[in-house]
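pasting the sequence and the predicted coordinates here, then a few questions.
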Amino acid sequence: MTGREVKPVLLTVDDDPGVSRAVARDLRRRYGQDYRVVRADSGQDALAALKELKLRGEPVAAMLADYRMPEMNGIEFLERAMDLFPRARRALLTAYADTDAAIQAINIVDVDHYLLKPWDPPEEKLYPVVDALIEMWRSTGDSPVPEVKVVGHRWSAPSHKTREFLARNTVPYRWFSVEEPEGGRLLDAAGVTAEDIPVVITPTGEVLRQPAEVDLARAVGLSTAPSAEFYDLVVVGAGPAGLGAAVYGASEGLRTVLVERQATGGQAGQSSRIENYLGFPDGVSGAQLTDRARRQAVKFGTEVLSARDVVGLEARGSARVVRFGDGTEIAAHAVILATGVSYRKLTAPGIDELTGRGVYYGSANTEAPACAGQPVYVVGGANSAGQAAMFFSRHAASVTILVRGESLKDSMSHYLIEQIEATENICVRANTTVDAALGDDHLTGVRLRDGVTDTVEELPTSHLFVFIGAAPHTDWLGGVVERDELGFVRTGPDLLVGGERPAGWLLDRDPYYLESSQAGVFVAGDVRAESVKRVASAVGEGAMAVTLVHRYLEDQ
């Protein structure tokens, strides 16, 4: 429905085909330019049509239902229709003998008008009534909702995961809680229950129950299947390094495919504010920066695959083959690994059970409205934690940064420390760790331990955001490329031990600076051993890796 005009609907229901056609004809003649007229021959058919309209996000302005219909009369239909479209205006078509029933309907289901059949001439007996219905509907405001709709529960971890996936992939969506009347109406229209949440309804009316990310990506229009089997360059990971590589690879004529497991931007895409990136003196959010980079890569011809989990890499002659979790694969002349890092897991009782239900890794910006007026706790002392604290300070009553060390000075940029010190509702608790997360179905508090006095304190909160450490996504590379003891991939000079090239290296040259122990496989960004963990350096390494790919291809 996106991209075309959405006309409000005028619905008519009558089991007499002649009357049904006449009503629809008269309505189209007067209102067809601005409204879509839908007619049904029974109450059941009309309800089915309303459910489809509900799922598609199309508004219903008015409903006209015949009183005398078999199986379901007009009053019964309008009563059930109100559950789907409570703001639509309602009129009953009735014969003179049924005026008592019409008056009763006004009291029972809040019918706005009743029309006596026949209504000839319509200019005198039909149109004035419909004009009044439309005017009342307009005054209540019931605009179309062309976005993806998500129905879930605030404290449902799968619901949170779905919202984050859509938000980070810049897919517009509207959130409905199952506890709200409209959420219940959408579930009823979709023919599902609250046990099926999260429920995702696309603008075309497709219903997904607890969708896997790859199914969700496909349903909302993200590309998940490669258009070819062989490329010049496969870039694995769409953080700043991968996006940089994709932009430069595609712009320099390489047929490039960018593969991302979750969402473009990586860990940087979750940063609420980056203020030390060159060219943005007023700062820019990680989502904005990486979205611009994604659009730039696509403009140059990069193919982007979303929600694809890469599980294997191997060399087959001169080809480098990337395997996906579903058993499919793609191949290329060269591969750039830019899989980045993820936040390390916080180990304390209750953390795992409450993740996604009050405990979140990363900034989880979709939770900002729920933090209004509440105390928020942020674990970590690096820039990502400071940026999150500044972001949530605009919503929360207070933000407390929990730091294991003595202060922020050894791990956070000076400009961020100054901003935090100048923000009244942010405080820093040094020498403090999370001893436990408290709560049953969602987080209700945290137990903190003072590292100096070894005392504990329980404090109420519904939101704990974790930004600790960095774990590389390299388990799937075991036995393929050399890694250090922490799992980061070694490249270039780091592979030369005592002047010797890595085992299995067959080329008559040393590995290039960003090349791994597997020739033709390059590494950029945070996943590379000894790399500088900054957005600007990651972008630079992505661009540099493409230059080395060209040099590698010239050697072949």
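Looks like it came in fine. Residues are numbered from 1 along each chain as shown.

for the rest of this, base every contact and every neighbour count on C-alpha atoms.
Noted.

confirm that residue 76 sits in a strand.
No: under DSSP: H, G, I helix; E, B strand; the rest coil, residue 76 sits outside any strand and is assigned helix.

in stretch 158-176, which residues are buried?
Neighbour-count burial for stretch 158-176, counted by 16 or more other C-alpha atoms under 10 Å, picks out 158-160, 162-169, 173, 175-176.

one more: stretch 531-550?
Buried residues in stretch 531-550, counted by 16+ other C-alpha under 10 Å: 531, 535-546, 548-549.

picking that back up, what's the closest of the buried residues of stretch 158-176 to residue 104?
Closest approach to residue 104 among the buried residues of stretch 158-176 (C-alpha to C-alpha): residue 176, at 34.0 Å.

quick check: that closest one is in a strand.
Yes: assigned with three-state DSSP, residue 176 falls within a strand.

now residue 182: closest residue in space, sequence neighbours ignored.
Computed as C-alpha to C-alpha, 6 or more residues apart in numbering, the closest residue to residue 182 that is not its neighbour in sequence is residue 176, at 7.0 Å.

putting a second one here so we can go through both:
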Amino acid sequence: MDGVSPVRPTVQVVGRRMDAEHYRLRDFLTRSAQPYEWHEAGTPEADGLLGSLGLTDATLPVLVDGEHAYAAATVETVARGWGGLRPPRQAHYDFVVIGAGPAGLAAAVYAASDGLSTLVADRDVPGGQASYTSMIENFFGFPEGIGGAELARLAGRQAEGFGAELVLLRGVEGSRLTGHHDEPVELTLEDGSRVTASVVLAATGMDWRRLEVDGIDELLGHGVYYGAGRSEAAQCAGQKVVVVGAGNSAGQAVLNFANATAHVTMLVRGDRLEKSMSAYLIERIRRHSLIDVHLETQLTDLHANGDAVAAVTFAHAGGKAETEPVDGVFLCIGGSPHTEWCSREHVLTDSAGYILTGQDRLADERFPGDCWLLERDPLPLETSRVGLFAAGDVRHGSTKRVAAAVGEGSMVAALVFSRLAELGVTL
């Protein structure tokens, strides 16, 4: 998908809730802030819709957008049909941002508004982890709150309005930082497109941390999911679900399910929620009659009925184990940084994989090594490679909050000009 299109009229989707690929399409629509109505396959509504379109025997899922229907719909075919998946328009950019989360989008808005040719590339939809959050209630300037996906959609449109180019559903597959500080960075996108950049921002964020439970891989998309988008709450009305996690994302997910009349069991490894969750969420969780919180508890087993999850076993700190029937399990257990590429490019990270910048990098005994080629110290938020910056959740020491990520991205946009001046680039 290229760019952030204005929201289209509500689309209709026929599919199976427990199918992994159907879930991926539903998740894509939700996190793109695209309204849709879901019709479970085999229901009278679904059969009537397919029959009216002459698609009774069509391969599911089917997405209906006005007069056009996509049979065997995938994220890629729908995005292409909506005008996406075009290659970058230029061969060289002043500034390339890898990652379209809050940090990356903020950097793009401010860089493009100051006249820099700017490209943003992401292998997913805009928003990063924030796109899974149905309502951010403590973001500056939104007293009624704003959904994470909607915030990302608006930020993307704002960046495009200033001239930034967004290339989505295609991340950066390869990179080459040359041995000369005055040469551009070479980047290869996942579709094979190649571009160069004078300055690069790594705002690659994090991915969900994987839970080590036997049989989990076979049940992913079949009742077990990483994250919990808004789309799932309505699908689980009246059902029993388990949410694993204790951060704000987990708290928001628990409330979404309970407000949609699902019965929620929340499994928390720590001894209290206050360690990792905002007070306003904790208070609402404690007041809700459909939420049961288990502290110092871990998920230990998943039980299947056919190819779908049917029950879970969880163990308390004292050794007591319980098994409960469930209709869905949602894992919101924090993340690990997208920095698998750093060792290849000799970018310094901490022991957990987060990118070192600023004073943290200067204090590392591995710096400057063989890759720092200037006499000056690195700029704030600059990594151990000249002209490569890092911001947001992927950066060591960052505050894992949307507002903090936006601030860091905005700061990088200002620092880009210092680097461009070194290169003799005039605007």
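Everything's here; your move. For clarity, every value in this text was computed on a predicted model and none was experimentally measured.

quick check: the aligned residue for the residue nearest to residue 182 of the first structure in the second structure?
In the second structure, the residue matched to residue 176 of the first structure (TM-score structural alignment) is residue 39.

residues touching its match, list them.
Counting by C-alpha atoms under 8 Å, 6 or more residues apart in numbering, residue 39 of the second structure makes contact with 12-15, 45-46.

ok, now with 7 Å
Counting by C-alpha atoms under 7 Å, 6 or more residues apart in numbering, residue 39 of the second structure touches 13-15, 45-46.

next one: the closest residue to residue 220 of the first structure other than its chain neighbours from residue 61 of the first structure, what distance?
Nearest residue to residue 220 of the first structure in three dimensions, chain neighbours excluded: residue 202, at 6.7 Å (C-alpha to C-alpha, 6+ apart). Distance from residue 202 of the first structure to residue 61 of the first structure, counting by C-alpha to C-alpha, to the nearest Å: 22 Å.

surely residue 314 of the second structure touches residue 320?
No: taking contacts as C-alpha atoms under 7 Å, residue 314 of the second structure lies outside contact range of residue 320: 8.5 Å.

these two: who's more crowded?
The residue with more neighbours, out of residue 314 of the second structure and residue 320, is residue 314; 18 against 9, by other C-alpha atoms under 10 Å.

that's a strand at the more buried one, yeah?
Yes: membership of residue 314 of the second structure in a strand is supported by three-state DSSP.

that one maps to what in the first structure?
Matched by TM-score structural alignment, residue 314 of the second structure corresponds to residue 448 in the first structure.

now swap in residue 23 of the second structure and tell me
In the first structure, the residue matched to residue 23 of the second structure (TM-score structural alignment) is residue 160.

in the stretch 151-300 of the first structure, which spans are strands?
For the stretch 151-300 of the first structure, applying DSSP state E, counting those that start in this stretch gives strands covering 173-177, 199-201, 207-209, 230-236, 256-259.

could you do the stretch 201-350 of the second structure as well?
Assigned by DSSP E, counting those that start in this stretch, the strands in the stretch 201-350 of the second structure fall at 206-208, 224-226, 240-244, 263-267, 291-294, 297-305, 308-316, 321-325, 328-331, 335-337.

need the winner for burial among these.
strand 240-244 (a mean of 26; mean count of other C-alpha atoms under 10 Å).

packing partners of that strand?
If contacts are counted by 3 or more C-alpha pairs under 7 Å, 6 or more residues apart in numbering; DSSP states H and E, strand 240-244 of the second structure sits against strand 263-267, strand 328-331.

centre of the chain to the shortest one, how far?
What that stands for is strand 328-331 of the second structure. The chain centre lies 17 Å from the centre of strand 328-331 of the second structure; the measure is C-alpha atoms, centre = their mean, to the nearest Å.

please apply the same query to the first one.
A distance of 23 Å separates the centroid of the chain from that of strand 263-267 of the second structure, by C-alpha atoms, centre = their mean.

which bit of the first structure covers that strand?
Counting by TM-score structural alignment, strand 263-267 of the second structure lines up with residues 398-402 of the first structure.

does the residue lying farthest from the centre of the second structure sit in a helix, a strand or a coil?
Relative to the centre of the second structure, the most outlying C-alpha is that of residue 375, 37.2 Å out, by C-alpha atoms, centre = their mean. What three-state DSSP gives for residue 375 of the second structure is coil.

what residues are up against the counterpart of residue 244 of the second structure in the first structure?
Using TM-score structural alignment, the equivalent of residue 244 of the second structure in the first structure is residue 379. Taking C-alpha under 7 Å, 6+ apart, we find residue 379 of the first structure in contact with 385, 401-403, 465-468.

if we can go back for a sec, between the helices and strands packed on strand 240-244 of the second structure, which one is nearest to residue 78 of the second structure?
Of all these, strand 328-331 sits nearest to residue 78 of the second structure, with 25.9 Å by C-alpha to C-alpha.

in the first structure, point out the residues matching the closest one.
With TM-score structural alignment as the criterion, strand 328-331 of the second structure aligns to 463-466.

isn't residue 151 of the first structure up against residue 180?
No: applying C-alpha under 7 Å, one finds residue 151 of the first structure not in contact with residue 180, separated by 9.7 Å.

neighbour-wise, which of these two wins?
For residue 151 of the first structure versus residue 180, the count of surrounding residues by other C-alpha under 10 Å is larger for residue 151: 27 against 11.

can you tell me which residues contact the more buried one?
Contact partners of residue 151 of the first structure, counting by C-alpha under 7 Å, 6+ apart, are 175-178, 183, 197-200.

corresponding residue for it in the second structure?
Counting by TM-score structural alignment, residue 151 of the first structure corresponds to residue 14 in the second structure.

the spatially most central residue of the second structure and residue 338 of the second structure: what is the separation?
Centroid-nearest residue in the second structure: residue 128, 2.6 Å away (criterion: C-alpha atoms, centre = their mean). Here the criterion is C-alpha to C-alpha. By it, residue 128 of the second structure lies 11 Å from residue 338 of the second structure.

next one: residue 319 of the second structure
The gap separating residue 319 of the second structure from residue 338 of the second structure is 35 Å, by C-alpha to C-alpha.

between those two, point out the one with more neighbours.
Higher neighbour count among residue 319 of the second structure and residue 338: residue 338, with 19 against 9, using other C-alpha under 10 Å.
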